[in-house]
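Could you work out the structure for the sequence below:
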Amino acid sequence: MLSNLTNTLWCNSENVATECSVLDACLYYNTSQLDKKIKLTLLYETLCPDCQEFILNTLQRYVWKYGQDFVDFNFIPYGNARRTQLNNTWTIQCQHGPVECALNKLHGCAISKLVYVGKWFPLIVCLEEAAKLKMDPDAAFLLCSKKKKLDQTLSISIYKCANGVEGDLIQLQMAEITENVKPHPHYFVPWMLISNLSTAQLQIYQNGFFNILCDWHLGSVPKSCAEFTNFLKQQRNLEVYIDQK
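As a prediction, the model looks like this:
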């Protein structure tokens, strides 16, 4: 199992790396990955309350705000859905019903068509905010595409994708990714992967996830990590001040 794990779990310790006979590999890894962006993958489903909370708070307020300079975002909207095949035709059942399936398709199409995270992440946030308000997918997309000033041609392309075969094919791709994460399968959502590594232990730290990303990063400490540390200190000082009043 150790051979499936990455630098933070054994390459940060020379003794552990030596004991596991991977010291040379770790030395190469630590050098080759210096100051490279970390790939952060989120497995989620659109109507899951915990997923909405994680996207709108932890990711938007902290990881997106402070981590864009050293984090690559990768969203996989499928979650705990299940697919079955009959006569070469796939059917997907979503945990929160048909509306969630429609929203999952919409998210998948938006991410696929917009490509650049600076375009799709704000749209996903808007769609999740609308979902919390129980807006139907079409109304949510109309609102968010206007709010985020999407190009009309792109908006039409996303809408057609979400309501057609292309969106179904994207969902099958999302299913394939979700069903094959390693070394641990996902047990719930939201479920995080770092550098394509899926472990149950990582999920324990979802509430302090930005700190984990800062620790995982190899090379010079990103400026945003220091800014986040200062922000936390200010928050703690404010809490102490309020408690003392």
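
CA only for contacts and neighbour counts going forward, please
Noted.

which ones are touching the residue nearest the centre of the chain?
Taking CA atoms, centre = their mean, the centroid of the chain lies closest to residue 42, which sits 2.6 Å from it. Residues near residue 42 by CA atoms under 8 Å, 6 or more residues apart in numbering: 73-76, 190-193.

One more sequence to fold, the one below, so I can look at both together:
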Amino acid sequence: MDTDMTAVEKVNVKIYYETLCPYCINFFVYYLQPEIVSLHKYLNIRLYPYGNAETKEEGDHYEITCQHGESECYGNKLHACAIDIIKNVTKSTLYNCCLMGNQSDDNAATECGVQMKIDADPIKECAKSDKGNQLLKDYGEKSMYVGYPGVPFILVDGKTSSADVFKKDICEAFIEPPPPCKT
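The predicted structure is shown next:
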């Protein structure tokens, strides 16, 4: 059988976070980014940029309040819009890792876009629009059902993980660990 046709075993990783949380920033920059670079073809990654925010609804109107203020809500929207606009999950995750290391603001969106050859303008426009608000609200609804105690909240194949054992947990989730797990 041609090895290119062989199904690749994948591990599911879900990360619930907020953009200005120091622990989340540390996780994205020092733990997630290196693992995405080495293990991306073996992972099904889902990011949930909402964190400890709160959505209050009154009729058709809703308001989202973020733990670290309005700039965090905007950063969360940038992340949500990047996920929506950049269809390649690996690329959008690496873009969001770059944002996390650079304040998750418009300047970061532009700079990370230049570095990664991604047009940041549609992402910034989305974050400033009703679509950005709706995406963030949707992530809030998805996050609400998980009931995590704090962020970052990391699930590897449905089991809770943490930054210090992230790679170990990923590698142990495989039936046949891929080559990056053997280094």
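
TM value for the aligned chains?
Here the TM-score for the pair of chains, by TM-score structural alignment, normalised by the length of the second structure, is 0.89; 177 aligned residues with a CA RMSD of 1.7 Å.

quick one: which of the contacts of residue 42 of the first structure is nearest to residue 179 of the first structure?
Comparing the contacts of residue 42 of the first structure against residue 179 of the first structure with CA to CA places residue 76 closest, at 11.2 Å.

Secondary structure class of the counterpart of the closest one in the second structure, three-state.
By TM-score structural alignment, residue 76 of the first structure lines up with residue 48 in the second structure. Using DSSP: H, G, I helix; E, B strand; the rest coil, the structure places residue 48 of the second structure in strand.

Identify the residue nearest residue 48 of the second structure in space, chain neighbours excluded?
Of all residues not flanking residue 48 of the second structure in the chain, residue 16 sits nearest, at 4.7 Å (CA to CA, 6 or more residues apart in numbering).

ok, back up a step: pretty sure the match of residue 76 of the first structure is touching residue 17, no?
Yes - counting by CA atoms under 8 Å, residue 17 is a contact partner of residue 48 of the second structure at 6.3 Å.

In terms of packing, which of the two has more residues around it?
Taking other CA atoms under 10 Å, residue 48 of the second structure and residue 17 do not tie; residue 17 has more neighbours (26 against 22).

That one maps to what in the first structure?
When the first structure is aligned by TM-score structural alignment, the residue opposite residue 17 of the second structure is residue 44.

Its match and residue 15 of the first structure, how far apart?
Distance, residue 44 of the first structure to residue 15 of the first structure, using CA to CA, to the nearest Å: 37 Å.

What are the buried residues along the helix or strand containing the residue nearest to residue 48 of the second structure?
Per DSSP states H and E: residue 16 of the second structure is located in strand 11-17. By neighbour count on 16 or more other CA atoms under 10 Å, the buried set for strand 11-17 of the second structure is 11-17.

Mean per-residue distance, it versus the first structure.
Mean deviation of strand 11-17 of the second structure relative to the first structure after superposition (mean CA distance after the TM-score superposition for the first structure): 0.5 Å.

same for the lengthiest helix in the first structure, what does it pack against?
Ordering each helix of the first structure by length in residues (DSSP state H) puts helix 223-244 first. Using 3 or more CA pairs under 8 Å, 6 or more residues apart in numbering; DSSP states H and E as the contact definition, the elements that helix 223-244 of the first structure packs against are helix 65-67.

The helix it packs on: average distance to aligned residues in the second structure?
Mean deviation for helix 65-67 of the first structure: 2.5 Å (mean CA distance after the TM-score superposition for the first structure).

List the contacts of residue 136 of the first structure.
Going by CA under 8 Å, 6+ apart, residue 136 of the first structure touches residue 99.

how close does it get to residue 10 of the first structure?
Going from residue 136 of the first structure to residue 10 of the first structure by CA to CA gives 46 Å.

Give me the neighbour count for residue 126 of the first structure.
Using other CA under 10 Å, residue 126 of the first structure is surrounded by 19 other residues.

Could I get the full set of strands for the first structure?
Assignment of strands within the first structure using DSSP state E yields the ranges 38-44, 71-77, 82-86, 89-93, 191-194.
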